[in-house]
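Asks: my questions concern the predicted model and sequence given below.
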Amino acid sequence: MQQAGMGHLIRQARQAKGWTQSELGSRIGYNKTRVSRAETGTQPIRDVTVLRRLADVLGVPPSMFGLADRAPTLASDLDMSASEASVDRRAFLGVAGAVGVSAAFPIPAAADEPDPATLLEKRISACLFTTPGASAVPMPVVELQAGLARAQAGYNACRYVWLSGELPRLISAADATMAATPTAGTAALASASYQLAAHALAKLLVSGLQPMAADRAVHRAHQANDPLVLAQARRVLSTAARRIGDYDQAERVGIRAIEDLPLTHQDDPIIWRHAVELWCVAGYAAAIRGDRDRFVECYREAAAVAAQINDHHQQRQARDYALAHQISSAYKLGDSATALDAARQVRLDVLPTTERKGRYLIDLAMAWQQHGHDNHASRALLLADYHAPGEVRTRSSARRLISSLATSSRSRGMPELVGLARRAHVAL
């Protein structure tokens, strides 16, 4: 690579991180003058060790500096046709800032599918306003379990158009199956179907549908008589209470769910991970009502619970979940610096699903806009659309952010937003 070109990439990647030349220098053992000379090409960096350190701190592939590339890959966890790009969060902050999102990632074609948010609301509401199981045929339990597993995988992959057709059918079948065979197992499956509906409805603007689905999930969970199922159902009920503005109730429901979990089973990391997620839900409710002390306390509890998980992989996932969740909570407090600090500690490739990666990138975009960096917010949204298009094109907060950025006075410097708005069904 020509040294002037390398210097340009170093400068652009540094600026994408919001660092001064002095800040970058302190991370690689150089002073400001030496960094300046490297960026202008008057004194290029040729030491391989320094170049590797530079690639690492900037979060760019070593191949950008002519070195062997050991970039991480993101493996899909779905048995569907969806696949993921081999790029992590640091690569986004570096590569996308250095060479532009359109060069780093192919821009998706214009959406040729209907609005997923509209379909989810229309089809799930039709199901919820019908007497449970009234016109459905019971389904063999094994077949119902497989269907719910596919639906969960579709949710994880942000395939919300497909889910809008599949989920109502499964909800009706689960209720009919429970009515025909009222056991703890069929009640748990019915609860799971309503929980998934509540999670999907959380992507949309506030309405009465999510509380309805969450209430049915809790009712079925009580019938299942399983503490873990009940905790999962109460989590969606807590989220629903928060979304209609009842923040105290949201926290009470979440804390009650934590208290009812059998946390003495330290050999079961799944239970402990649910406790981490419930503390995060409580922390988010505290943040929305402006209670910073409670916000800090809840996320401290989440970190303490995560530390109790004796499986290293599960512990890391729980820790990164809490950090990623903290981004949106800090944003709600108006604390973009804390949000961005949390974001810098999360690796995109550790987040387990496309849905979680999409939520992370959208939350990161909102934090960047709040921090006064619209260009970084735009890049994060474009990467989210590349990485989890269904999330960007369904989640109401993402669509509002696209509209805000595309109609701002600085939108001329972000021409890709026009195409993104079209794909996300956002009218400008």
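Replies: It's in.
Asks: hey, let's count contacts and neighbours off CA atoms from now on
Replies: Noted.
Asks: show me where the stretch 51-200 of the chain has helices.
Replies: According to DSSP state H, counting those that start in this stretch, the stretch 51-200 of the chain carries its helices in the segments 89-91, 97-99, 101-104, 116-128, 141-156, 160-180, 184-201.
Asks: cool, and the stretch 251-400 of the chain?
Replies: Per DSSP H, counting those that start in this stretch, the stretch 251-400 of the chain carries helices over the ranges 269-288, 292-307, 312-332, 336-344, 354-370, 374-387, 389-392, 396-406.
Asks: from the contact counts, what lies against the shortest one?
Replies: Put plainly, it is helix 389-392. helix 354-370, helix 374-387 (3 or more CA pairs under 8 Å, 6 or more residues apart in numbering; DSSP states H and E).
Asks: so which of the ones you listed comes closest to R256?
Replies: Nearest to R256, of all the helices and strands packed on helix 389-392, is helix 354-370, at 25.0 Å by CA to CA.
Asks: okay, the angle between the closest one and helix 312-332?
Replies: Angle between the axes of helix 354-370 and helix 312-332 is 30 degrees (criterion: axes from the mean of the first three to the mean of the last three CA atoms, to 10 degrees).
Asks: now helix 354-370: how far from the chain's centre is it?
Replies: Computed by CA atoms, centre = their mean, to the nearest Å, the chain-centroid distance of helix 354-370 equals 6 Å.
Asks: which residues does that helix contact?
Replies: Contacting residues not belonging to helix 354-370 are listed as 76, 155-158, 324-325, 327-328, 331, 334, 336, 339-340, 343, 348, 351, 374, 376-381, 383-385, 387-389, 391-392, 398, 401 [CA atoms under 8 Å, 6 or more residues apart in numbering].
Asks: now stretch 295-314
Replies: 266-267, 269, 272-273, 275-277, 279-280, 282-284, 286-287, 315, 318-319, 322, 326, 329.
Asks: try it again at 6 Å.
Replies: With contacts defined as CA atoms under 6 Å, 6 or more residues apart in numbering, stretch 295-314 is touched by P269, V276, W279, G283, A286, A287, Q315, A318, R319.
Asks: what comes up buried for it?
Replies: Buried residues in stretch 295-314, counted by 16 or more other CA atoms under 10 Å: 295-296, 298-303, 305-307, 309, 314.
Asks: next, format those as a markdown table and append distance to A187.
Replies: Formatted as a markdown table, these follow (distance: CA to CA, whole Å):
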| residue | distance to A187 |
| --- | --- |
| F295 | 34 |
| V296 | 36 |
| C298 | 31 |
| Y299 | 32 |
| R300 | 34 |
| E301 | 31 |
| A302 | 29 |
| A303 | 32 |
| V305 | 29 |
| A306 | 29 |
| A307 | 33 |
| I309 | 29 |
| Q314 | 28 |
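Asks: against that first model, consider the following:
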Amino acid sequence: MLGLGPAPAIPPAGKLSADFTRALADFDACRYAALTVRLPRLIRAGHVLTANSDETAPYAPLAKSYLLATRMLTKMDEQQLGGMAPDRARQLAETAQDVLAVAESARQLAVAARKAGWHSEALSIPLSAADHPDLRRAGRPGAAARGLLVQSASYTFARRGDRDGMRELTDEAAAIAQELGGVTLLRDHGGGFSPLTVTLHKISAENHAGDPWPHSPPPTQSPSKPCPASNAAPAP
């Protein structure tokens, strides 16, 4: 990310996407030691490839690599680089015209802004991205990404203690989830969107807004096996 280390040889175009898939698998499996080696190499290779190509295709996996770096930096509570990475991801995603990566970059930027205490930016960034016409034309994945962006803004209202704002946006996210029905997975971005995820979001948001039990918890379900506690997922 910082441009340190020797530049690698220009990789084949397809290798970048394959290496990103491996890096994502490392992250999902909590193989962080392997990821700390693979991900910097992936980012350096991506920059070499984009600098030596007239095509925009390599920009997409590079943008996703920066998003993966953002998720790792968020786990480490590294705010400075954690704010730089999604900004770079958004620029690269815009060049690649990858609508979903642009949306996820905006969501991660909002998380970084909220952690830094910049609540105005943490509201305006995701709401502006959610309202973008390209995202509204992106079908079911685009609608799910919109729901996650609205949830992010809702969480910022919760952090500010604004229950009305939080509940209004949570209701909007719930309406999107209800219209979609079921679960919409966004594989490269670390999760999905569904009526259940909105319910879980609401419980967390109400807790931060000062009302921990506005509704009964969702029905008992089998929890997924998490990574160690130190690797808890970042706030919406």
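Replies: Structure received. Bear in mind that the values here come from a model prediction, so they are computed numbers and not experimental data.
Asks: TM-score of the superposed pair?
Replies: The TM-score (TM-score structural alignment, normalised by the length of the second structure) is 0.84; 228 aligned residues with a CA RMSD of 2.6 Å.
Asks: circling back to that earlier point, let me know which of the helices of the stretch 251-400 of the first structure is tucked in deepest.
Replies: Highest mean neighbour count among those (mean count of other CA atoms under 10 Å): helix 389-392, with a mean of 28.
Asks: what residues does that helix touch?
Replies: C158, R159, G358, D385, A398.
Asks: what do you get if the cut-off is 7 Å, keeping everything else the same?
Replies: Applying CA atoms under 7 Å, 6 or more residues apart in numbering, the contact partners of helix 389-392 of the first structure are C158, R159, Y160, E355, G358, A384, D385, A398, R399, A424.
Asks: same check, this time on stretch 320-331 of the first structure
Replies: 280, 284, 287, 302, 336, 338-340, 342-343, 346, 360, 363-364, 367.
Asks: show me which pair in these is furthest apart.
Replies: A302 and A367 (21.4 Å).
Asks: what's the neighbour count on the aligned partner of T239 of the first structure in the second structure?
Replies: By TM-score structural alignment, T239 of the first structure lines up with V111 in the second structure. V111 of the second structure has 31 neighbours, counted by other CA atoms under 10 Å.
Asks: name the helix or strand for V111 of the second structure, please.
Replies: Element membership of V111 of the second structure [criterion: DSSP states H and E] is helix 99-115.
Asks: run through who's touching that helix.
Replies: With CA under 7 Å, 6+ apart, helix 99-115 of the second structure has contacts from 64, 67, 79, 82-83, 86-87, 89-90, 93-94, 119, 121-122, 125-126, 129, 134-135, 142, 145, 149, 152, 156, 189.
Asks: can you tell me the closest non-neighbouring residue to P58 of the second structure?
Replies: Nearest in space to P58 of the second structure, with sequence neighbours left out and distances taken as CA to CA, 6 or more residues apart in numbering, is T50 at 6.0 Å.
Asks: do L73 of the second structure as well
Replies: G82 (5.3 Å).
Asks: tell me which residue of the first structure matches up with that neighbour.
Replies: Match for G82 of the second structure (TM-score structural alignment): Q210.
Asks: in contact with A122 of the second structure, which residues?
Replies: With CA under 7 Å, 6+ apart, A122 of the second structure has these contacts: A110, V111, A113, R114, A153, T156.
Asks: kindly recompute the last result at 10 Å.
Replies: 106-116, 152-157 (CA atoms under 10 Å, 6 or more residues apart in numbering).
Asks: about what we covered before: compare the helices and strands packed on helix 389-392 of the first structure and give me the one nearest T33 of the first structure.
Replies: Once those are compared by CA to CA, helix 374-387 is nearest, at 26.3 Å.
Asks: what angle separates the closest one from helix 396-406?
Replies: Using the same axes, to 10 degrees: helix 374-387 of the first structure against helix 396-406 is 130 degrees.
Asks: now for helix 374-387 of the first structure, which elements pack on it?
Replies: helix 3-16, helix 97-99, helix 101-104, helix 354-370, helix 389-392, helix 396-406, helix 416-423 (3 or more CA pairs under 10 Å, 6 or more residues apart in numbering; DSSP states H and E).
Asks: same thing but 6 Å
Replies: helix 354-370 (3 or more CA pairs under 6 Å, 6 or more residues apart in numbering; DSSP states H and E).
Asks: now the angle from the helix it packs on to helix 141-156?
Replies: Going by the same axes, to 10 degrees, helix 354-370 of the first structure makes 20 degrees with helix 141-156.
Asks: most packed of the helices of the stretch 51-200 of the first structure?
Replies: Most buried among those, counting by mean count of other CA under 10 Å: helix 184-201, with a mean of 25.
Asks: coming back round to it: check the mean deviation of the helix holding V111 of the second structure from the first structure.
Replies: Between helix 99-115 of the second structure and the aligned residues of the first structure, the post-superposition mean distance stands at 1.5 Å (mean CA distance after the TM-score superposition for the first structure).
Asks: now do that helix: distance to the chain's middle.
Replies: On CA atoms, centre = their mean, the centre of helix 99-115 of the second structure falls 6 Å from that of its chain.
Asks: try stretch 385-404 of the first structure
Replies: 11 Å.
Asks: just stretch 364-383 of the first structure next, same as before
Replies: On CA atoms, centre = their mean, the centre of stretch 364-383 of the first structure falls 15 Å from that of its chain.
Asks: counterpart of A177 of the second structure in the first structure?
Replies: Using TM-score structural alignment, A177 of the second structure pairs with A306 in the first structure.
Asks: gap between that match and P269 of the first structure?
Replies: Counting by CA to CA, to the nearest Å, the separation of A306 of the first structure from P269 of the first structure is 9 Å.
Asks: cool, and G147 of the first structure?
Replies: For G147 of the first structure, the distance to P269 of the first structure - CA to CA - is 25 Å.
Asks: same deal with N375 of the first structure?
Replies: 39 Å.
Asks: and E121 of the first structure, by the same measure?
Replies: Per CA to CA, E121 of the first structure is found 34 Å from P269 of the first structure.
Asks: cool, and S125 of the first structure?
Replies: 35 Å.
Asks: and W213 of the second structure, what's its match in the first structure?
Replies: Under TM-score structural alignment, W213 of the second structure pairs with A337 in the first structure.
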